[in-house]
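Chemist: Sharing a model that was predicted from the sequence below.
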Amino acid sequence: MSHLQLDHLHLRYGNAPAVEDLNLEVQDGELVSLLGPSGCGKTTTMRAVAGLLAPAGGTITLGGQDITRLPANRRDIGLVFQSYALFPHLSTFENVAFGLRLRKVQDAELRRRVGDALEVVGLSEFAARLPANLSGGQQQRVALARAIVIEPRLLLLDEPLSNLDAKLRLDMRGELRRIQRELGVTMLYVTHDQDEALALSDRIVIMRAGRIEQQGTPEQVYARPGTPFVADFMGWQNILSAGNVPEPLRRTHPAATHFAWRPESVTLGAGPTSGRVLARTYQGEHLEFLLDSPLGRVKAFAPVTAQWAEGSELTFTLPPERAAALRDA
């Protein structure tokens, strides 16, 4: 049996549906990311699992126990929010200890568990500091330590890195993955950042309009998107109607409604199709070209030494072996 199981889950805000007939299983020790744009239902789903939103229908099972109607404080779930939600007047130690004090854990046991949690997140030497004297990354680690110290059956993280700068986000990605592996805790992670989901997850669940559009390993959703929505969300920027691609490719994938190519897959400077360069932008390690062509708008990368200017005509190839065949959801 799955560690966390959502069966035919229906969630609403008033009369407005937010999640419709969602089914999801999360295995013990697995890190699953709910990925999608704002309003797709990912945070709403997490709120229901946490006990902060009552389902309109369906069931939520954790460790074989039906928790659908169980109060949030009896679900044994750890939460890490985007805003950290630390108590400003409490030290790092006391912020982490807060949940244990509510559970009336004995003092010796409390000190051991808080010390262990701070060691896991690398903050042992900051136990006496107030949140105001910690960096953003350190505050996020305190929030994480507070969630893991209660030894939860499930850890929920809602956009936990979005308030950090780019470098800290990269550092914290690695720390989160290390901690999750070290503790073996089951984790449900909400994000709209594709790179974050790819770097952290055992499995990615891509949501759209309250439903699951596709799920799979990071490699599967990145390399083999199933629908135009997933392809676009995962960076396949050249998505063309099947009617605009060569006949041999359509014959190979007769059920496809669209085909997609990543910008790095497009070959510039040779091929059967010609396009006009609408824009040329410097991206550090490469140049990005936007072409207007009979097939539609095409985006492609080229070495920084490429000389094609805006307004010039440029031939290109869309390699059939690099295409993703897509079907409408």
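Modeler: Cool, got the structure. Residues are numbered from 1 along each chain as shown.

Chemist: C-alpha only now, for contacts and for neighbours.
Modeler: Fine.

Chemist: measure the closest residue to Q140 other than its chain neighbours to R141 for me?
Modeler: Spatial nearest neighbour of Q140, excluding adjacent residues (Cα to Cα, 6 or more residues apart in numbering): Y84 at 5.9 Å. Distance, Y84 to R141, by Cα to Cα, to the nearest Å: 9 Å.

Chemist: try A147
Modeler: 10 Å.

Chemist: Strands along the stretch 1-150 of the chain, start to end?
Modeler: Using DSSP state E, counting those that start in this stretch, the strands found in the stretch 1-150 of the chain span residues 4-13, 16-26, 31-35, 57-62, 65-66, 77-80.

Chemist: wouldn't G29 be in contact with L188 here?
Modeler: No. In this structure, G29 is not within contact of L188 by Cα atoms under 8 Å, at 10.3 Å.

Chemist: More neighbours: which of these two?
Modeler: L188 (21 against 17; other Cα atoms under 10 Å).

Chemist: Let me know whether the residue nearest to Q140 touches G137 as I believe.
Modeler: No. Using Cα under 8 Å, Y84 makes no contact with G137, being 10.0 Å away.

Chemist: before we move on, back to that, for P17, see how far away the residue nearest to Q140 is.
Modeler: Where P17 is concerned, Y84 sits at a distance of 29 Å (Cα to Cα).

Chemist: Please compare the first structure with the one that follows:
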Amino acid sequence: MIEAHGLTKSYGGPGARVRVLDGVGLRVAPAGIHALLGPNGAGKTTTVRILSTLTTPDSGSARVAGYDVVADRRRVRRLISLTGQSAAVDETLTGRENLRMVARLTGLSRPRARQRADELLTRFDLLDAASRQVRTYSGGMRRRLDLAAGLVGSPDPGVYFLDEPTTGLDPRSRRELWQVVRDLADQGATVLLTTQYLEEADQLADRVAVLDQGRIVAEGTPATLKSRLAGHRLDLVLSSREAYLRLATRAVHHSPETLTLGIPTDGTAAHARALLDDVDPHRTDVERFSLHSATLDDVFLALTTGPTEAPAHV
């Protein structure tokens, strides 16, 4: 449903060009949720802006539902919905008025606009608040209304680009929005979302692509990515900074503040004992240890280099 090959994009003037995307390739299957992870400045938002026709790549190509995002921009826009990092709704209008306004702007007749607004208010559990000004809505309600507005003129099931949709929401509102996104996918929608919350990708995504310094550095199901770092991790709290530095190259998780290193293991008692004997044969360097399953946090930290300085909207 979404396919990109060799996307590049740079920003800035002569002599100060910053390459944000450096040959990004991506394939997103229909009817599912694909997460794009990466540190700030990795190029996530730029990728979404290209795929949603808001900007053009310097080189490379991309298609949505078979249509080229540059040559067939109008057709692509009829098929997609885009939700940015902040809710794009009018706070002085009611929820119903916002949706009717968007419906009229997309060309629906007045009767059809009223009908479509009520359909979406019901679908997103906003009907009881439909007559209230949006300024009275909670953050979660605003995001649901923002998603609903994006669906007004898009055909179901459609293609949805969600750029950090739960940023700033409290845990309860985040989980409510997760369910909305799951429902969209269950109804056949194709969802590409960027997120800073690794738990979010773990909970929602069928597949995850990890973007770092403008390149896709890993891609697969959450379980597959975790298995790349072994299924489990043995966390060691070291007794000294010297021991920490000596063992740091073997670890996939690093916490210098607490002198803690995480080393991959298969999770068996035999392997954990062997690792402890190997890293601390004299039994003086490890103060304590714990065993837990690998997480997407481990994948993220192992595969990315951290935030980079980048232009706005990257």
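Modeler: Thanks, I have it. All values derive from a computational prediction rather than experimental measurement.

Chemist: Superposing both, give me the TM-score.
Modeler: Once superposed, chain against chain, the TM-score is 0.73 (TM-score structural alignment, normalised by the length of structure 2); 263 aligned residues with a Cα RMSD of 3.5 Å.

Chemist: out of Y84 and P17 of structure 1, which sits in the busier spot?
Modeler: More crowded of Y84 of structure 1 and P17, by other Cα under 10 Å: Y84, with 19 against 14.

Chemist: what lines up against the more buried one once you look at structure 2?
Modeler: Aligned by TM-score structural alignment, Y84 of structure 1 pairs with A87 of structure 2.

Chemist: Surely its match and M141 touch.
Modeler: No. The criterion here is Cα under 8 Å, and A87 of structure 2 misses it with M141 at 10.0 Å.

Chemist: wait, what's in contact with the alignment partner in structure 2 of D165 of structure 1?
Modeler: The pairwise alignment with structure 2 assigns D165 of structure 1 to D170, based on TM-score structural alignment. For D170 of structure 2, the contact set (Cα atoms under 8 Å, 6 or more residues apart in numbering) is empty.

Chemist: And the equivalent of A108 of structure 1 over in structure 2, how far from R100 of structure 2?
Modeler: In structure 2, the residue matched to A108 of structure 1 (TM-score structural alignment) is P111. To R100 of structure 2, P111 of structure 2 is 10 Å away according to Cα to Cα.

Chemist: Repeat that for G168 of structure 2.
Modeler: From G168 of structure 2 to R100 of structure 2 the distance is 27 Å (Cα to Cα).

Chemist: Between those two, which is the more surrounded one?
Modeler: Each of G168 of structure 2 and R100 has its neighbours counted (other Cα under 10 Å); R100 has more, 25 against 13.

Chemist: surely that one meets S109?
Modeler: No. Using Cα under 8 Å, R100 of structure 2 is not in contact with S109, being 9.9 Å away.

Chemist: Name the SS class of the counterpart of S154 of structure 2 in structure 1, please.
Modeler: Matched to structure 1 by TM-score structural alignment, S154 of structure 2 sits across from E151. The three-state label given to E151 of structure 1 by DSSP: H, G, I helix; E, B strand; the rest coil is coil.

Chemist: Spit out the contact partners of D280 of structure 2.
Modeler: Contacts for D280 of structure 2 (Cα under 8 Å, 6+ apart) come out as V286.

Chemist: My error: substitute Q194 of structure 1 in the last question.
Modeler: Counted by Cα under 8 Å, 6+ apart, Q194 of structure 1 has contacts 35, 233-234.

Chemist: corresponding residues in structure 2 for stretch 19-26 of structure 1?
Modeler: Going by TM-score structural alignment: stretch 19-26 of structure 1 matches residues 21-28.

Chemist: got the buried residues for that stretch?
Modeler: Of all the residues in stretch 21-28 of structure 2, those buried under the rule 16 or more other Cα atoms under 10 Å are 21-26, 28.

Chemist: distance from it to structure 1 after superposition?
Modeler: With mean Cα distance after the TM-score superposition for structure 1, stretch 21-28 of structure 2 departs from structure 1 by a mean of 1.1 Å once superposed.

Chemist: circling back to that earlier point, what about the match of A108 of structure 1, how many residues nearby?
Modeler: P111 of structure 2: 10 neighbours (other Cα under 10 Å).

Chemist: pretty sure P155 of structure 2 contacts V76?
Modeler: No. Counting by Cα under 8 Å, P155 of structure 2 stays clear of V76, with 11.5 Å between them.

Chemist: Those two - which one has more neighbours?
Modeler: V76 (22 against 13).

Chemist: ok, that one touching L82?
Modeler: No. The pair V76 of structure 2 / L82 is not scored as a contact, 11.6 Å apart, by Cα under 8 Å.

Chemist: Common neighbours of those two, please.
Modeler: S52.

Chemist: Spit out the contact partners of the match of A108 of structure 1.
Modeler: Counting by Cα under 8 Å, 6+ apart, P111 of structure 2 has no contacts.

Chemist: same check, this time on T260 of structure 2
Modeler: If you count contacts by Cα under 8 Å, 6+ apart, T260 of structure 2 has them with 235-238, 244, 253-254.
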